[in-house]
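Q: Give me a model of this one.
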Amino acid sequence: MACYILTTKKRDQRLFRKILTDPHIFETPRELLLAIRSNKRGPILIIDLEIRGHEKIGFQTAELVKKNNPNAQIILLAEDSRLANYCFEYQVGVLDFIIKNDRDLTFQKRLLRAIEKAQYNLHKIFYTKPIFVRFPNGTRSILVDLTHIIYISCEKGTHHLILHEHDRITKIRATLKTVVPLHKDICQIHSSFAINLNYLKDYQPKKKIITLSTGNALPVSRRYASEVRMHTTRFTQPPSKDENPNFKRND
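A: Take a look at the predicted model:
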């Protein structure tokens, strides 16, 4: 699978051509954005935050990418770890943030793991067999493909829920109490949130936060912490090549 790369550093460009099978390298955000404009299925992007001395151009580019293609899998590279704080400011849903302190094998292995995870995420989004679940909606019901639901939130002050998908949201008249038991992959993590366990990426017990593979970060309340912890190991590991013959690595 092709990787779209934004960097002006020649040394990095040489490295990417060496370790990746199909790198598409660009030196300006405009060139990158034009190249992925027709990619509707979710490109994998590696974006160097610093472009020609400007530290935030990478964030701004990632923000534009996500706005036009919510399925995009974005890996950010930086030489200054302090730039990671801006990930929350720009809300770009980053898959990984990698510090380029050196170009040793540790950096290369982490980059390849991030690309592998991106491929796995896109596989789940587009090739997973649909799971149709009938959700209540007031006095009626609607048929929903659960594989497209990332998480569910309560609309404050109402009796409505918001179903968050990759490219849209749907409002239904229901409560978490009624929808959580509908399928084993729906897990309540808070009085206001439930997630699709297949999108669970990471759980930080001390911060009481989970991160989804789409980059969304959601709070976990104490009441549901033990259940989230139980599911973390099961759902955060991508399958091996033997477990998923359709999945290819960029080795």
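
Q: Going by C-alpha atoms from here, please, whenever you check contacts or count neighbours.
A: Noted.

Q: which residue sits closest to the residue nearest the centre of the chain, ignoring its sequence neighbours?
A: The chain has Thr214 as the residue nearest its centroid, 2.1 Å off, counting by Cα atoms, centre = their mean. Spatial nearest neighbour of Thr214, excluding adjacent residues (Cα to Cα, 6 or more residues apart in numbering): Gly93 at 5.9 Å.

Q: tell me the SS of that neighbour?
A: When classified by DSSP: H, G, I helix; E, B strand; the rest coil, Gly93 comes out as coil.

Q: That one contacts Tyr86, correct?
A: No. Using Cα atoms under 8 Å, Gly93 makes no contact with Tyr86, being 11.5 Å away.

Q: Between those two, which is the more surrounded one?
A: Under the criterion of other Cα atoms under 10 Å, the comparison of Gly93 against Tyr86 puts Gly93 first, with 24 against 12.

Q: ok, now which ones touch that one?
A: Gly93 makes contact with Lys66, Ile74, Cys87, Thr214, Gly215, Asn216 under the criterion Cα atoms under 8 Å, 6 or more residues apart in numbering.

Q: Could you also give me the structure for this second sequence? I'd like to compare it with the first:
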Amino acid sequence: MTTRVVIADDQAMVRAGFAALLNAQPDIDVVGEAPDGRAAVEVCGATHPDVVLMDVRMPELDGLEAARLLLDAQAAAALTAHRCKVLMLTTFDIDDYVYEALRVGASGFLLKDAPPADLISAVRIVAAGDALLAPSVTRRLIADFVRSRPAGAAAPSAAALRLPALTAREREVLVLVARGLSNTEIAGRLVLAEQTVKTHVSRVLTKLALRDRAQAVVFAYESGLVVAGDEG
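A: From the prediction side, this is the model:
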């Protein structure tokens, strides 16, 4: 199957470069571009992409609010089978925006200066339904977000009320997901088959009503299951 992509970025050169790179792939088709968040929502409504590359900082409507509108609209239209994934494009100086994006349902983030191969891989990973949370970045970003957010004090208790729904093994798996480990790495750590890990992850998402691994990471920290700065 071909993955349909929309690129939203206020820099024309960035859009052109990304489009050229992605269109050169036999399994990826760029079906639309947008220079701002408002246009991105409109373009997505008209083209029904599988993945949206959404820059965080854009005029008219920033990428965070555009992602929120897009994902909320999809959630409201539950009868619509097609659901696109949002992959935020960011830099380290706007980490807090990335955290908010994960909370509203974005499937992950990608640094704008990442190598071309990483961009191609990111689109495929997100299109396949996985979250793009690199282990080397996840621990640093999410832990810092949760530790520093002034409004975070009330969140853990609310999220923690949902933890009893998980078995002990599912909690173990969620902790490792939150620390950025892949299914393969989790399988090795817990001495389980990779398919078994996938099943546990799926059950965690279902029980906690989470969209994907990205939201699972956020939940793990907000619930207090994983403590910021504790690498275990």
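
Q: Post the TM-score for the overlay when you can.
A: Superposed pair, TM-score by TM-score structural alignment, normalised by the length of the second structure: 0.51. Supporting alignment: 152 aligned residues with a Cα RMSD of 4.0 Å.

Q: picking up where we left off before, in contact with the residue nearest to the centre of the first structure, which residues are there?
A: Asn71, Gln73, Gly93, Val94, Leu95, Tyr199.

Q: same deal with Ala127 of the second structure?
A: Taking Cα under 8 Å, 6+ apart as the criterion, Ala127 of the second structure is in contact with Thr3, Asp50, Val51, Lys85.

Q: Tell me which residue of the first structure matches up with it.
A: Mapped onto the first structure by TM-score structural alignment, Ala127 of the second structure lines up with Gln119.

Q: Tell me the spacing between its match and Ile125 of the first structure.
A: As judged by Cα to Cα, to the nearest Å, Gln119 of the first structure and Ile125 of the first structure stand 10 Å apart.

Q: cool, and Thr28 of the first structure?
A: From Thr28 of the first structure to Ile125 of the first structure the distance is 29 Å (Cα to Cα).

Q: More neighbours: which of the two?
A: More crowded of Thr28 of the first structure and Ile125, by other Cα under 10 Å: Ile125, with 20 against 16.

Q: And that one, how close does it get to Thr21 of the first structure?
A: Ile125 of the first structure is 23 Å from Thr21 of the first structure, by Cα to Cα.

Q: cool, and Tyr151 of the first structure?
A: Per Cα to Cα, Tyr151 of the first structure is found 34 Å from Thr21 of the first structure.

Q: Name the member of the contacts of Gly93 of the first structure with the shortest distance to Thr175 of the first structure.
A: Lowest distance from Thr175 of the first structure to the contacts of Gly93 of the first structure (Cα to Cα) belongs to Asn216, with 21.4 Å.

Q: nearest residue to the closest one other than its sequence neighbours?
A: Gly93 (6.0 Å).

Q: What's that neighbour aligned with over in the second structure?
A: Checking TM-score structural alignment: Gly93 of the first structure goes with Gly105.

Q: And Arg17 of the first structure, by the same measure?
A: Superposed on the second structure with TM-score structural alignment, Arg17 of the first structure falls opposite Ala19.

Q: Gln188 of the first structure now?
A: In the second structure, Gln188 of the first structure lands on Glu170 (TM-score structural alignment).

Q: follow-up on the earlier one: among the contacts of Ala127 of the second structure, which ones are in strands?
A: Among these, DSSP state E puts Thr3, Val51, Lys85 in strands.

Q: Tell me the one of the residues you listed nearest Leu190 of the second structure?
A: Lys85 (29.7 Å).

Q: and Tyr59 of the second structure, which of the three is it?
A: Wrong residue type there; residue 59 of the second structure is Pro, not Tyr. For Pro59 of the second structure, the secondary structure call by three-state DSSP comes out as coil.

Q: for Gly215 of the first structure, same thing?
A: coil.

Q: any idea how far Arg140 of the first structure is from it?
A: From Gly215 of the first structure over to Arg140 of the first structure (counting by Cα to Cα), the distance is 33 Å.

Q: just Tyr90 of the first structure next, same as before
A: Taken as Cα to Cα, the span from Tyr90 of the first structure to Arg140 of the first structure is 38 Å.

Q: Comparing these two, which shows the higher neighbour count?
A: Tyr90 (14 against 10).

Q: Look up how far Leu112 of the first structure lies from the more buried one.
A: Tyr90 of the first structure sits 25 Å away from Leu112 of the first structure, going by Cα to Cα.

Q: quick one: contacts for Glu194 of the second structure?
A: Asn183, Thr184, Ile186, Ala187.

Q: Grab the nearest non-local neighbour of the last one.
A: Closest residue to Ala187 of the second structure in three dimensions, ignoring its sequence neighbours and counting by Cα to Cα, 6+ apart: Glu194, at 5.2 Å.

Q: Look up how far Met13 of the second structure lies from that neighbour.
A: 41 Å.

Q: again, but for Arg68 of the second structure
A: From Arg68 of the second structure to Met13 of the second structure the distance is 25 Å (Cα to Cα).

Q: So for those two, which residue has more residues nearby?
A: Using other Cα under 10 Å as the criterion, Arg68 of the second structure and Met13 rank with Arg68 on top: 20 against 10.

Q: corresponding residue for Thr8 of the first structure in the second structure?
A: Aligned partner of Thr8 of the first structure by TM-score structural alignment: Asp10.

Q: List the residues that contact the residue lying closest to its match once chain neighbours are set aside.
A: Leaving aside its sequence neighbours, Asp10 of the second structure sits nearest to Pro35 (Cα to Cα, 6+ apart; 4.3 Å). The contact partners of Pro35 of the second structure, by Cα under 8 Å, 6+ apart, come to Ala8, Asp9, Asp10, Gln11, Ala12, Met58, Pro59.
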